[in-house]
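Q: How does the following fold in three dimensions:
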Amino acid sequence: MPEVIFAGPEGRLEGRYHPQKNPDAPIAIILHPHPQFGGTMNNRVVYRLHYAFHEIGFTVLRFNFRGVGRSQGEYDQGVGELSDAAAALDYLQSMNPNSKHCWVAGFSFGAWIGMQLLMRRPEITGFVSVAPPANMYDFSFLAPCPASGLIINGTADRVAPPKDIHALVAKLREQKGITITHEEIEGADHFFKDEEAHMNPMIRTVQEYVARRLTEGTR
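A: Below is the predicted model:
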């Protein structure tokens, strides 16, 4: 898969870009966990999400936020990271001008950034938030949430406790005009460490959801 370097707000950003042969293919960016707690674009969940989208026909980009790997800059409390995500989406769109569908997927801290990007970019048609840390970050900016999406977490997650995610889902479901799908993987921790019991079912759930949405062609 090609390594790419593209311009970000604070210098270059390092990514991995995996195109489809079809120039009209849908596009997706994948956002990684917290940079100060070891989060990178090569995080296992992020890596698997990347290939999950590619396997169902997406052109996919994942990248390192500022200050991670070969990406320039320094950690910026989420503010700069949101700008990085916007720059990554700009880059992906410039490479794929014919794409009709645009998705964002994020894991943990990346889910929080992804949901903020959703508010800024009306062209995003769907989202996947894996283990969004609703206990650590304020998600009240989702008022209203502009697109339908999937929120998925493990029932044994101690980093982002299920009760906080349930509260977030309940709040989002009060909004009209969108559909929030919520799935839980029984017994999974924050990192879906058990490949067979937790990671694989999570990835299958994501693929089935996204494929269904594409088939329906709806927001």
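
Q: all contacts plus neighbour counts: C-alpha atoms, from now on.
A: OK.

Q: Mind jotting down where the strands sit in the chain?
A: For the chain, strands defined by DSSP state E occupy the ranges 3-8, 11-18, 27-31, 59-63, 102-107, 126-130, 149-154, 180-185.

Q: Which elements pack onto the third one?
A: The criterion is 3 or more Cα pairs under 8 Å, 6 or more residues apart in numbering; DSSP states H and E, and the helices and strands that strand 27-31 contacts are helix 44-55, strand 59-63, helix 79-95, strand 102-107, helix 109-120.

Q: follow-up on the earlier one: for the strands of the chain, give me JSON lines that also has distance to Asn43 and mean neighbour count.
A: Shown next, in JSON lines, are the strands of the chain (distance: least, Cα to Cα, whole Å; neighbours: other Cα atoms under 10 Å):
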{"stretch": "strand 3-8", "distance to Asn43": "16", "mean neighbour count": "16"}
{"stretch": "strand 11-18", "distance to Asn43": "13", "mean neighbour count": "19"}
{"stretch": "strand 27-31", "distance to Asn43": "10", "mean neighbour count": "28"}
{"stretch": "strand 59-63", "distance to Asn43": "11", "mean neighbour count": "27"}
{"stretch": "strand 102-107", "distance to Asn43": "9", "mean neighbour count": "26"}
{"stretch": "strand 126-130", "distance to Asn43": "13", "mean neighbour count": "25"}
{"stretch": "strand 149-154", "distance to Asn43": "16", "mean neighbour count": "24"}
{"stretch": "strand 180-185", "distance to Asn43": "19", "mean neighbour count": "17"}
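
Q: One more, so I can put them side by side:
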Amino acid sequence: MPEIIFTGPAGRIEGRFQPAKAKNGPIAIILHPHPQFGGTMNNAITYQLFYMFAKRGFAVLRFNFRGVGRSQGEFDHGEGELSDAASALDWAQTVHPDARACWVAGFSFGAWIGMQLLMRRPEIEGFISIAPQANLYDFSFLAPCPSSGLIIHGDQDKVAPPKDVQTLVDKLKTQKGIIVEQQIMPGANHFFEGQVEPLIENCGAYVDKRLAMIEAA
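A: Presented below is the predicted three-dimensional model:
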């Protein structure tokens, strides 16, 4: 898992990259939680997502948003972080130009950034959005949501209340041509304390299902 530094809009960005096994293996970009509340690329969920995708033959990149760790710049309330994520995808595509597909996965704040990246980049064909804070962030830009994906959250989440996530899911499910799968994990709070392993298993099962559908097509 080589440490990498690439250039973002606010200066250098620190990341970790796992190349794909196959030349045309897909790319996955992993986005960490809120930088001002201790979120980094080494967050347990971000870290485990990275390995989940790597095990499935993806070229995977996780990185620190601006102002976190060795990444230059300072927190920019989402706008700059979205530019960082776009730069990360650019970098991964440069290293891995034959990738047959791209995915984005994010947790909490990272889920919000990931969904915005999805709107900007038509090559992203799958997403995993963990505990999106639909109560705090505006997701109305998802009109329409361009790709199918998984929204997964806990029924004991006080930070991103289930009713707000449900409203977001219901809105997305009315859109034609995409399938947004929702999974609600019983007993899980916003940080999936004691439940990170089953969370990652659920995410992995979803990716496996999507990859099998592609192979069958």
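
Q: just to revisit the earlier point, got the strands of the first structure as TSV, with distance to Met95 of the first structure columns?
A: Below are the strands of the first structure laid out as TSV (distance: least, Cα to Cα, whole Å):
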stretch	distance to Met95 of the first structure
strand 3-8	11
strand 11-18	10
strand 27-31	10
strand 59-63	10
strand 102-107	13
strand 126-130	20
strand 149-154	24
strand 180-185	30
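
Q: Pro132 of the first structure is in contact with Phe107, isn't it?
A: Yes - between Pro132 of the first structure and Phe107 there is a contact at 6.7 Å, judged by Cα atoms under 8 Å.

Q: Counting residues, which helix of the second structure comes out longest?
A: When the second structure is parsed with DSSP state H, its longest helix is helix 196-216.

Q: Can you check what angle separates that one from strand 148-154?
A: 170 degrees (axes from the mean of the first three to the mean of the last three Cα atoms, to 10 degrees).

Q: so how far is Thr174 of the second structure from the residue nearest the centre of the second structure?
A: The centroid of the second structure falls nearest to Ala105 when counting by Cα atoms, centre = their mean (1.7 Å). For Ala105 of the second structure, the distance to Thr174 of the second structure (Cα to Cα, to the nearest Å) stands at 22 Å.

Q: Enumerate every residue touching Leu168 of the first structure.
A: Each residue near Leu168 of the first structure by Cα atoms under 8 Å, 6 or more residues apart in numbering is listed here: Ala134, Phe139.

Q: Show me what it aligns to in the second structure.
A: By TM-score structural alignment, Leu168 of the first structure lines up with Leu168 in the second structure.

Q: Pretty sure Ile45 of the second structure sits against Gln195.
A: No - using Cα under 8 Å, Ile45 of the second structure makes no contact with Gln195, being 10.1 Å away.

Q: Give me the more crowded residue out of the two.
A: Ile45 (22 against 15; other Cα atoms under 10 Å).

Q: Now do the contacts for the more buried one.
A: Applying Cα under 8 Å, 6+ apart, the residues near Ile45 of the second structure are Phe107, Val196, Ile200.

Q: now Ala160 of the first structure: how far from Met202 of the first structure?
A: 16 Å.

Q: now do Cys145 of the first structure
A: The value you get for Cys145 of the first structure to Met202 of the first structure, if Cα to Cα is used, is 23 Å.

Q: Check Glu10 of the first structure too.
A: Distance of Glu10 of the first structure to Met202 of the first structure, given as Cα to Cα: 34 Å.

Q: more crowded one of Cys145 and Met202 of the first structure?
A: Neighbours were counted for Cys145 of the first structure and for Met202 using other Cα under 10 Å; Met202 has more, 25 against 21.

Q: Now do the same for the more buried one: its match in the second structure.
A: Met202 of the first structure maps onto Leu199 in the second structure, by TM-score structural alignment.
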